[in-house]
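# sequence unknown, structure follows:
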């Protein structure tokens, strides 16, 4: 009997990327073939079939919907797949490793980040809100808050001239106006209504509403209009040359028992909240009621909703990241668990351009780039932080951005996206 290293397996190489297509005839390969050998094989076939093909490419391989990370025989054995069948092996161009681009030094821990096409917005433990260029140049630093700034968000990623929101443990949120590129930033409205520190904020897709959550366990909804939320004249107080509007919430939604750590808008009428009370809740903001609930085993620290796949990523106080499909009618709504961080995962965020890619940051000082089709190992570990990673952001598809307790923001360039 032959030993396993000599045993052969029939595979068929297929791809959806037409420019890299090779004849999809069955090929006989060693059962122990791995991604490196498969990569060599595909490049060899491409060269044989196209004399213009000069530069070898790097590919990843999907077998039964999951990226190959072990020899193919082990991959098949894990799934109880017979070696007698012809196995379809789909190859895709490999996501390139992001390159370190810049590091932005702050005076204290960086808790909140949101990027747009040219600018980075950060919130800091020294009570400041800061705007930077994507190339690391400071534009303006603002200190209107009286306590730690936990989260920041542009009102419209595509149009930073619409302003931004910051929320703080001083119990308030501030709506700001800004002339992009200038240091002309003004607080336009102060949000009052929370009884304890605010930890999270989310802006609706149409930019007309805000949702905030924090240590008083309440989800509060606000209008982004600088008029009063009830279309009545709002209380104003003169402050320098500007009128600062005091806003009160449109609605207060009760249901959580611990702090709300993360807020995502599913669409303009539905909000998703993750909480330290071990639950994730989906709220109908028109009816002001709970539509759906996910109950976990641990406190939820972060979450991110993908409109590309209609799924939710969430991290808990247990090192793991879980992917939930709240609309699933088959089996568990938790579809995949991603484990690589060695300490708690503080922040997760989906890619805006690829339904399979996401970013995570943890208390183990690492940022990881993942593909949902590779749950056992991230694509890349992005090094650089010397302390806990508190926030990650991928709102600008060209840049992966993270901030942490080492007082710095690290920027990595995504080579997968061309200028």
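Received the coordinates, thanks. Keep in mind that what you see is a predicted model, and the values were worked out from it rather than measured. Residues are numbered from 1 along each chain as shown.
# from now on I want contacts and neighbour counts done on CA atoms only, so please keep to that.
Will do.
# how about stretch 155-175: buried residues?
Applying a neighbour-count criterion of 16 or more other C-alpha atoms under 10 Å, one finds 155-157, 160-175 buried in stretch 155-175.
# not counting its own residues, what contacts it?
115-117, 123, 127, 129, 145-154, 176-180, 187-201, 203, 207, 224, 395 (C-alpha atoms under 8 Å, 6 or more residues apart in numbering).
# which ones are touching the nearest residue to residue 195 once chain neighbours are set aside?
Counting by C-alpha to C-alpha, 6 or more residues apart in numbering, residue 216 is the residue found nearest to residue 195 once chain neighbours are left out, at 5.9 Å. By C-alpha under 8 Å, 6+ apart, the contact list for residue 216 reads 194, 195, 196, 197, 258, 259.
# so which helix or strand takes in the most centrally placed residue in the chain?
By C-alpha atoms, centre = their mean, the mean C-alpha position of the chain lies nearest to residue 349, the distance being 0.8 Å. Counting by DSSP states H and E, the element that carries residue 349 is strand 345-350.
# okay, now the one to match up with it:
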């Protein structure tokens, strides 16, 4: 079966929720057009595309935190998770539907799953489903959860929670998990980060722990495998450091970056998220708590960032490198300034090359594997935003 498309690009030149003053596509910013505003880099208002007839968006009953996009023989599937501290939370599975002519129709909610606590991250199997009907998904929150989506029927099943119990007191609840990464070379391996200072490597085939290590002096907030290896990973945490580990030699780790304190005597701000470039094992990006900056790191040159991307006018909440065929140095960020910005980190001017503006703070940004679209969550809405490689 051929790999599906979301439809002809000409069938929906703009993708947006029909709200006033919402930019519907990522728009390239030339040097002549670039200027500052309260919301960061924008573009002339006379170039805003007209709203489409059928918005490619999904509205939940609760605020949405994150998302992940998969392209399969059965179509495009998007997973997104709610954040609600008072009630049961949900994982929504969305499908990008098409008409008989291959045109775009919109996003439909094809499956749901209830979870008690908000999930901190969701991700599809990085190696896909092959030719089968089952697509695996992972999520973290109170534990690591493995899911199966039957793409033919639209049914989402929880396979089993993966929990590491204390040997001394098996009844104790494990510490909440802040994030995870799924290895894209060996998809039997996943690694989780936790507020108990540890990172845990899981064998998804046996549902058991391979190893656990104390990674930081305090909470670990994110973790990511380096490109093209099942052995090396990077973690960031509340101590303001980014550390690289090798599972083959866990006696040592390398601190590749420590965020300096704003004022002498202060503790550094926590590093909240880290993203590993999918093709270059030396290139990383991370963001700090309450900071508008994105730190680009080169593991070969520890301590100092290779560059700092400055374009947001509020804290950055989410970063993700683009698929390799979009550009090996391309990354997207989303933040409290209602902006999603696309950057090419190889450019000397270190300014955004494309921008999308929403009406609310952006919680997460994530790429479609084809590179044609970006998923953006803001408030209770998830949008698919068109991206034209320039």
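Done, it's in. In this text the structure is predicted, and so the values were computed from the model without any measurement.
# ok, now how distant is the residue nearest to residue 195 of structure 1 from residue 171 of structure 1?
10 Å (C-alpha to C-alpha, to the nearest Å).
# now do residue 274 of structure 1
Noted for residue 274 of structure 1: a distance of 19 Å to residue 171 of structure 1, by C-alpha to C-alpha.
# same check, this time on residue 375 of structure 1
Noted for residue 375 of structure 1: a distance of 38 Å to residue 171 of structure 1, by C-alpha to C-alpha.
# for residue 188 of structure 1, give its distance to residue 244 of structure 1.
Taking C-alpha to C-alpha, one finds residue 188 of structure 1 at 5 Å from residue 244 of structure 1.
# higher neighbour count, those two?
Between residue 188 of structure 1 and residue 244, counted using other C-alpha atoms under 10 Å, the more crowded position is residue 244 (21 against 18).
# can you tell me what that one aligns to in structure 2?
Aligning on TM-score structural alignment leaves residue 244 of structure 1 without a counterpart in structure 2.
# residue 338 of structure 2 matches what in structure 1?
Under the alignment (TM-score structural alignment), residue 338 of structure 2 maps onto residue 365 of structure 1.
# re the thing from before, out of the contacts of stretch 155-175 of structure 1, which end up buried?
Buried members of the contacts of stretch 155-175 of structure 1, counted by 16+ other C-alpha under 10 Å: 115-117, 123, 127, 129, 145, 147-154, 176-178, 180, 187-191, 194, 196-201, 203, 207, 224, 395.
# what is the neighbour count of residue 205 of structure 2?
Using other C-alpha under 10 Å, the number of residues around residue 205 of structure 2 comes to 9.
# kindly report the same for residue 249 of structure 1.
For residue 249 of structure 1, using other C-alpha under 10 Å, the count is 20.
# just checking, it is part of a strand?
No. Counting by DSSP: H, G, I helix; E, B strand; the rest coil, residue 249 of structure 1 is not part of a strand but coil.
# so the lengthiest helix in structure 1 aligns onto which residues of structure 2?
In structure 1, taking DSSP state H as the definition, the longest helix is helix 35-49. Per the alignment by TM-score structural alignment, helix 35-49 of structure 1 matches no residues in structure 2.
# who are the packing partners of that helix?
Contacts defined by 3 or more C-alpha pairs under 8 Å, 6 or more residues apart in numbering; DSSP states H and E place helix 35-49 of structure 1 against strand 59-63.
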